[in-house]
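> attaching a predicted model along with its sequence, questions to come.
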Amino acid sequence: MYFWISKSTELRTVIQKEINDNNRLKNQLLHWAQQFREVVFLDSNQYQQRYTSYDCILAVDAFTAIKTDYANAFEDVKQYQQQTKDWLFGYLSYDLKNDIEDLHSNNFDGLDFPDLFFFQPKKLFLLKGNTFEIQYLRLCDDEIESDFTAITNYPQLITNNNVTLSVVEGQQSKIQQRISKESYLAKVTEMLSHIHRGDIYEANFCMEFYTENAHLEPVEIYQKLNAISRPPFATYFKNNHQFLLCASPERYLRKEGNKVISQPIKGTAKRHSDKVSDEQSKTELAQNPKERSENVMIVDLVRNDLSHTATKGSVIVEELCEIYSFEQVHQMISTIVSTVEDATSPIEILKTTFPMGSMTGAPKISAMKIIEDLEATKRGLYSGAIGYFTPDNDFDFNVVIRSILYNAENEYLSFSVGSAITSQAVPEQEYEECLLKAKAMFEVLS
């Protein structure tokens, strides 16, 4: 049974309904959304977390949009956000660093995504518990009832577990490694020499896996990836022929009212089916001096970043090196919060903390320069952030990791993984950590 509550905002007609089967509805929403050029689907997978607004969000069909390269990008999106005063969904790519500092991105880019993309959706769906809220712009609110009927009558599609990544000839496409193991070990050794010279204390070093002539069903691959990981910041993104299939466990930055929350991840351990071994793995991660050192260094960096917009004395570490468990890995996560003034622009908060410390290093600018020299691929959307702004100037963005990126137009598919390099790093162990993080992507593509 569905209960209707109708109200209106200045821009949107809002209707609330009571629903019974959340998982069925989420599946129906995702498949129904594929008719639109622009899609953002966010799923928390009912992961228990302190800071959250919705279990699932779907935004489709751009009324307005902004797409740009890094030059003046933050100012452009600031003006766009102030003019629309509405919900906006989209992403900030890692290479927006070039708008903030005198940096460059000259490495190979097979994906060719814009550096920044946001859109104002005509149609928006918000799910929290059994409450399903529909928000349509007034110009199309006469479609609410017909769309709701179409969604709830959509077949309960079952993900095809036999989907494979294939080339035009019908054979499985081989996933290639952009940097060989030998080259990876040499590059990490070179990064260690930078650390020992005092150029940096820590840096996140990443490598790409890719395939060309790729053909796949993005929804099915996303659902398989999400089912393996069930993370709190899962995202399906579509912009015409560009796709992000994301199973991220990490929040970059959230603003709710005057409070800003950052939750960097540093520290990873494998999960085990045996309970005793799994608990031992968790305990060893919590007590590992290298992993704690990595995490604490990034916490200090985040504290400094948040201080640029925080009111005096308001930056606080709520959690330090807490262990969170996910389907495949245990992660060490810290929570840092601050308070901002009412007049502080959401874009200013993002600009002064971007890119996130967990994906760069410390000191941040030196680390980003060394990363650019040693990595072989332009990061683009990988290690950037995807999320949304609300009409009330709040926002929530994840960190784009554990993700598959796909350009259907040029048939290029890519996923990258990385780890934090500190003075205690052992190149072979860092390589193994990267393979552990890549496991889910390999599993759904092979």
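Structure's in. What do you need?

> okay, CA-based contacts and neighbour counts for the rest of this
Fine.

> wait, is residue 285 part of a helix?
Yes. Using DSSP: H, G, I helix; E, B strand; the rest coil, the assignment for residue 285 is a helix.

> so it sits against residue 293, correct?
No. Shown here, residue 285 and residue 293 do not form a contact pair, counting by Cα atoms under 8 Å, at 11.7 Å.

> these two: who's more crowded?
With neighbours defined as other Cα atoms under 10 Å, residue 285 and residue 293 compare such that residue 285 has more, 23 against 18.

> distance of residue 30 relative to residue 298?
Separation of residue 30 from residue 298 (Cα to Cα, to the nearest Å): 35 Å.

> whoops, I mixed them up, residue 374
When Cα to Cα is the yardstick, residue 374 and residue 298 sit 21 Å from each other.

> settle it for me: which of those two has more neighbours?
residue 298 (26 against 18).

> is it true that that one lies in a helix?
Yes. When three-state DSSP is applied, residue 298 is found to be in a helix.

> so residue 210 is in contact with residue 413, correct?
Yes. Residue 210 lies in contact with residue 413 (Cα under 8 Å); the separation is 5.5 Å.

> so for these two, which sits in the more crowded spot?
Neighbours were counted for residue 210 and for residue 413 using other Cα under 10 Å; residue 413 has more, 23 against 20.

> for residue 243, see how far away the more buried one is.
Here residue 413 is placed at a distance of 9 Å from residue 243 (Cα to Cα).

> likewise for residue 324?
Noted for residue 324: a distance of 28 Å to residue 243, by Cα to Cα.

> mind checking which of the two has more residues around it?
Between residue 324 and residue 243, counted using other Cα under 10 Å, residue 243 has the larger neighbour count: 24 against 15.

> second one coming, line it up with the first:
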Amino acid sequence: MTEALITRLNNQDADFTAKLDALLAWDSVSDHKVAEAVADILHQVKERGDAAVIEFTNRFDRRNVVDFSELVVAPEALQQALQAIDPAQREALEEAARRVRAYHEHQRQESWRYTEADGTVLGQKITPMERVGLYVPGGKASYPSSVLMNAIPAKVAGVDELTMVVPAPDGELNQTVLAAAAIAGVDRVITIGGAQAVAALAYGTQTIARVDKIVGPGNIFVATAKRAVFGQVAIDMIAGPSEILVLCDGQTDPDWIAMDLFSQAEHDEQAQSILISPDGEFLNKVEQAMERLLPTMSREPIIRQSLANRGALIKVANMDEAVALSNRIAPEHLEVSVEDPEALLPSIRHAGAIFMGRHTPEALGDYCAGPNHVLPTSGTARFSSPLGVYDFQKRSSIIFASAQGASDLAHTAATLARSEDLEAHALSADYRKH
């Protein structure tokens, strides 16, 4: 008897909760040996700056760098890459960038203020961050789309200087990644990676200015380093494996749904693909479609392992139960593949991105729909949001009291201050009375 391609679950079964919890369980950064290695790298870079970065880069990326300037990509090299890539790729990158920029323009927040009757002015000043570091994976995991999704919101926000770090194993650089950096308006590209790149951005070196925030995906060493420097700098998130959850009424083409599930499973063996439907026969058809289509996939071994590890087809009684289960899972990507997705939307509480209707595969969002593809994973959509312009802006409160306003507020402030035994606070307010 052959092993099943994917787990089948039914939310009416007595052991469903335990099985679902086991399926969803994920700890993104837990390896003690990795943590120790990262701590040493962070310490070395903090203490020795450029010299330590060069040493680690030579060791881990098989480079022979002598001077730090060899790690910096010349600005003209970005433009040369843009000219050199396949014209169809360039056109696709530029169209995706245009759509991503247009969407994120809507997110930009502006400063605001209002004036009270006594002349006191209250408000909020919105200011972009000065410096941001963007981590981009190198080698096999080179994603030009990730450059666009991380860099464009930062530039729309008005970030002064965006530094991209990308490892170049054996000195090899992905030209499409450099072209994407040119299109997105990245200010500086440095060919370093790993925990040493995170450390350089977080602490600064003789050559690299310390940044205010580090964004972008990376391996377990990068994720561990980002977690360790959080507080010294801001970070976007500690991302787990990619996820897709599809809610379907049973009326979408089973081949479409099978391929949508594959689209996340092909990322890596720990990615998660789940389909929930009240139609048991439809689940059977999707499983059959998966078995038929899987041998045609170039990344078949990865998809097969991902589905076996963390995939599931889940039977529920109705679509209301499907939505309730979706809210419990809080997926990164949620496809609502039903006839009237708008009817279900008000009930959906937790999801990174919601793809509505039968003609909206998650893949469109990964590349060119416009919304950001940097999304909360591992259930963190319960309290987190997609990366956006607001992640690169800071808010400062504005308080400009008039003489009358200060006098009126002094009594309240002084009373509260004295209730906390802070007499200087009280007197500071009292002095403004008239």
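Structure received. Not measured: the values here are computed from a predicted model.

> after superposing, what score do the chains get?
Once the chains are overlaid, their TM-score stands at 0.24 when taken by TM-score structural alignment, normalised by the length of structure 2; 168 aligned residues with a Cα RMSD of 7.0 Å.

> now the common contact residues for residue 413 and residue 243 of structure 1.
Contact with both residue 413 of structure 1 and residue 243 is made by residues 405, 406, 407, according to Cα atoms under 8 Å, 6 or more residues apart in numbering.

> mind checking which of those residues are in strands?
Counting by DSSP state E, the members of these that fall within strands are 405, 406, 407.

> just those now: which is nearest residue 430 of structure 1?
The closest of these to residue 430 of structure 1 turns out to be residue 405 (Cα to Cα; 23.0 Å).

> with adjacent residues omitted, what lies nearest to the closest one?
Excluding its sequence neighbours, the residue lying closest to residue 405 of structure 1 (Cα to Cα, 6 or more residues apart in numbering) is residue 244, at 4.8 Å.

> next: residue 438 of structure 1.
residue 417 (6.3 Å).

> assign a three-state SS to the one you found, would you?
Classification of residue 417 of structure 1 by three-state DSSP places it in strand.

> what do you get for residue 126 of structure 2?
Assigned by three-state DSSP, the conformation of residue 126 of structure 2 is strand.

> measure it to residue 115 of structure 2 for me?
Relative to residue 115 of structure 2, and taking Cα to Cα, residue 126 of structure 2 is found at 18 Å.

> neighbour count: those two, which is higher?
Per other Cα under 10 Å, whichever of residue 126 of structure 2 and residue 115 has more neighbours is residue 126, with 18 against 12.

> that one reaches residue 393, doesn't it?
Yes. Taking Cα under 8 Å as the definition, residue 126 of structure 2 is a contact partner of residue 393 at 6.4 Å.

> where exactly do the strands run in the stretch 201-350 of structure 2?
213-215, 234-235, 243-248, 272-277, 312-315, 333-337 (DSSP state E, counting those that start in this stretch).

> as a markdown table, the ones you listed with mean neighbour count would be great.
Rendered in a markdown table, the data for those read as follows (neighbours: other Cα atoms under 10 Å):
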| stretch | mean neighbour count |
| --- | --- |
| strand 213-215 | 24 |
| strand 234-235 | 20 |
| strand 243-248 | 26 |
| strand 272-277 | 26 |
| strand 312-315 | 22 |
| strand 333-337 | 25 |
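
> distance to residue 32 of structure 2 added to the ones you listed, as a markdown table?
Formatted as a markdown table, the strands of the stretch 201-350 of structure 2 follow (distance: least, Cα to Cα, whole Å):
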| stretch | distance to residue 32 of structure 2 |
| --- | --- |
| strand 213-215 | 23 |
| strand 234-235 | 21 |
| strand 243-248 | 25 |
| strand 272-277 | 25 |
| strand 312-315 | 30 |
| strand 333-337 | 30 |
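
> and those strands: which comes nearest residue 156 of structure 2?
Between residue 156 of structure 2 and the strands of the stretch 201-350 of structure 2, the shortest separation by Cα to Cα is 15.2 Å, and it involves strand 213-215.

> by contact count, what packs against that closest one?
Contact here means 3 or more Cα pairs under 8 Å, 6 or more residues apart in numbering; DSSP states H and E; on that basis strand 213-215 of structure 2 packs against strand 131-135, helix 194-203, strand 234-235.
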